[in-house]
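[1] sequence plus the predicted model coming up.
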Amino acid sequence: MGDRATVIAGVDGIRGGWVAAFHPSGDPGATVLRTFSRFADILDAPEAPAVVAVDMPIGLPERISGSGRAAEKAVRSLLGQRQSSVFSIPARAAVMEEDYRTACALALAASDPPKKISKQAFNIFLKIREIDALMTPALEARVYEVHPELAFWRLNGEAPMSLPKKVKSRANPAGIAERAQLLERFGYDPKLFERPLPGCGLDDMVDACACAAIAVRIVNGTATPFPPDPPRDAKGLRIAIWA
């Protein structure tokens, strides 16, 4: 599958939907960034990506033990000061709830030790539900969960990035530049990150490209799942972050 013509996509969530980085797996220099309102539209895009690597949790356990899903627990220790970017995702019932207080109550009831939900995690539940509604075990051959900071760790010789992308919820130009320079070493055009797309931050754009770089590794057979033997949820979905 890893020939030059195989198109892949790296995807990151943004306020109004999603940003996707498309390119042939053998040619990151041909990357095109586009925004979408629905995740399904990325799967159906004219580029017809063979692999879609998305920064969004896939696979939701019925109960949570400790600090999140097995996937989150498997990657945090690798990321040093960047590990706070890995949110603890609660049990399925809590993620499916639209009211924050009710979601917290459901999370408390389905976690050991009992744990509420951070507002940051709650804010991505709508997008988790959007992907979960589409996902099937068969679609796992095409759609993979990734995480940008784990992607950068992998691209950076398995070392976490030294600077944060955001400081006090605001974009950090130095952290974005550090990541853009790393992506350039892997063939991504630095001109991609000169100005943000409408409705999309530069941090989202570098994240989408980092996800695309892991999609290339998936196509080439060099990506690995965290944890190495992923569990599955009640829908049969794999619970793993790939890098």
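    Here it is on my side, so go on. Numbering: from 1, shown residues only.

[2] CA atoms for contacts and neighbours, from now on please.
    Will do.

[3] give the contact list for the spatially most central residue of the chain.
    Residue closest to the average C-alpha location in the chain (C-alpha atoms, centre = their mean): Asp55, at 1.2 Å. Counting by C-alpha atoms under 8 Å, 6 or more residues apart in numbering, Asp55 touches 11-13, 145-148, 211.

[4] what would those look like in JSON lines with distance to Leu78?
    JSON lines is the format used below for the contacts of Asp55 (distance: C-alpha to C-alpha, whole Å):
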{"residue": "Val11", "distance to Leu78": "22"}
{"residue": "Asp12", "distance to Leu78": "21"}
{"residue": "Gly13", "distance to Leu78": "23"}
{"residue": "Glu145", "distance to Leu78": "17"}
{"residue": "Val146", "distance to Leu78": "14"}
{"residue": "His147", "distance to Leu78": "12"}
{"residue": "Pro148", "distance to Leu78": "13"}
{"residue": "Cys211", "distance to Leu78": "17"}
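
[5] this is the comparison structure:
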Amino acid sequence: MPKRARSSPESAMPMPSPDRTTRKRAGASEFVLGVDGCRAGWIVARLNLSGMSANGFIAMSFAEILNGAGAQAAMIMVDMPIGLADSGRRACEGLARRRLKPGRTSSVFTPPRRPMLNFDAYEEANAWGKRQEAKGGLSKQAWMIAPKIREVDAAITPADQARLGEAHPEVAFARLNDGRPCAHAKRRQEGEEERLALLTRAGFSDAEDIYQALRKEHGAKAVKRDDVYDACALALTAKARLEGKAVHLSDGARDARGLVMEIWG
């Protein structure tokens, strides 16, 4: 695996301009997608760039998103790790935590290292990590999303990152909040109201309607309000990336597959 460059202080590398592939897609398409995993599969928030109208749906697989609704999207942002270190930590997590001080740093957790995805049980992956390096264990939270990490990893190539990126909802909400992390946890009523107000102020006025529609169709256990709001925030991040206004956290390192390890917000 290529050596990881030193991360720059505070905010990370400068925000790059959209490349040719991104500009071509943006010119040919009028919508972006924000995607978040949920119990029922994947919550997708579709934001029309003209008029800022939005709707949502649930996809059963990530490949279904890429090959279906996302095939013509100008940009897709997903709340799932893309690009996995073989050892050590990804720089982008540390940069995200720095952005989210104080109060929201616990929302950023370390994803599995790539070899951990080969294990069938948490105990085996965790033990392997601890044998490799000090403090190299794996949290159960990270292991619980390993199936979805595998799913995304199997569906994408490095070329896809021109119009598809890993994004972190709390980094996205902090950007919408003039750089300040949200004051309340997202699953508390105050946190839901805080995030809905930020979405509405940014022009995304359909978030609660999307949640209510998906809840009615799929049930309260399958769809959580905070996951829907997160997907909506990521759709706004996709729009911001097209406009050159998104937060971009990365030291430029690539993983063994050639995927850039980065977080957008």
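    It's in. It should be emphasised that the depicted structure is a prediction, and the values quoted were computed from it without experimental measurement.

[6] mind putting the contacts of Asp55 of the first structure into CSV with distance to Leu139 of the first structure and secondary structure?
    What follows is the contacts of Asp55 of the first structure, written out as CSV (distance: C-alpha to C-alpha, whole Å; DSSP: H, G, I helix; E, B strand; the rest coil):
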residue, distance to Leu139 of the first structure, secondary structure
Val11, 16, strand
Asp12, 18, strand
Gly13, 19, strand
Glu145, 12, strand
Val146, 15, strand
His147, 19, coil
Pro148, 21, helix
Cys211, 18, helix
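
[7] which residue ranges of the second structure form helices?
    Secondary structure of the second structure (DSSP state H): helices at 20-28, 62-67, 91-99, 122-132, 140-144, 146-155, 169-176, 189-201, 207-218, 225-243.

[8] deepest of the ones you listed, which one?
    Mean neighbour count (mean count of other C-alpha atoms under 10 Å) peaks for helix 225-243 among the helices of the second structure, with a mean of 27.

[9] that one vs the first structure, average distance?
    With mean C-alpha distance after the TM-score superposition for the first structure, helix 225-243 of the second structure departs from the first structure by a mean of 0.6 Å once superposed.

[10] show me what that helix is packed up against.
    If contacts are counted by 3 or more C-alpha pairs under 8 Å, 6 or more residues apart in numbering; DSSP states H and E, helix 225-243 of the second structure sits against helix 20-28, strand 31-38, strand 41-48, strand 76-78, helix 169-176, helix 189-201, helix 207-218.

[11] with distance to Ala162 of the second structure added, can I get those in TSV?
    Listed next are these as TSV, based on distance: least, C-alpha to C-alpha, whole Å:
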stretch	distance to Ala162 of the second structure
helix 20-28	6
strand 31-38	13
strand 41-48	18
strand 76-78	10
helix 169-176	19
helix 189-201	25
helix 207-218	26
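
[12] which one of these lies closest to Glu124 of the second structure?
    strand 31-38 (24.3 Å; C-alpha to C-alpha).

[13] what range in the first structure does that closest one sit on?
    Aligning strand 31-38 of the second structure against the first structure (TM-score structural alignment) gives residues 7-14.

[14] cool, and stretch 146-163 of the second structure?
    The aligned range for stretch 146-163 of the second structure is 125-142, by TM-score structural alignment.

[15] contacting residues around the matching stretch?
    By C-alpha under 8 Å, 6+ apart, the list of residues contacting stretch 125-142 of the first structure reads 13, 39-40, 50-52, 56-59, 95-96, 98, 235-238.

[16] buried ones from those, can you make that a ChimeraX selection?
    Only the buried entries of the contacts of stretch 125-142 of the first structure go into this ChimeraX selection, using 16 or more other C-alpha atoms under 10 Å:
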select :13,39,50,51,52,56,57,58,59,95,96,237,238
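
[17] quick one, what contacts the aligned residue in the first structure for Cys232 of the second structure?
    Superposed on the first structure with TM-score structural alignment, Cys232 of the second structure falls opposite Cys209. If a contact means C-alpha under 8 Å, 6+ apart, then Cys209 of the first structure has 10-11, 21, 183, 188 as its contacts.
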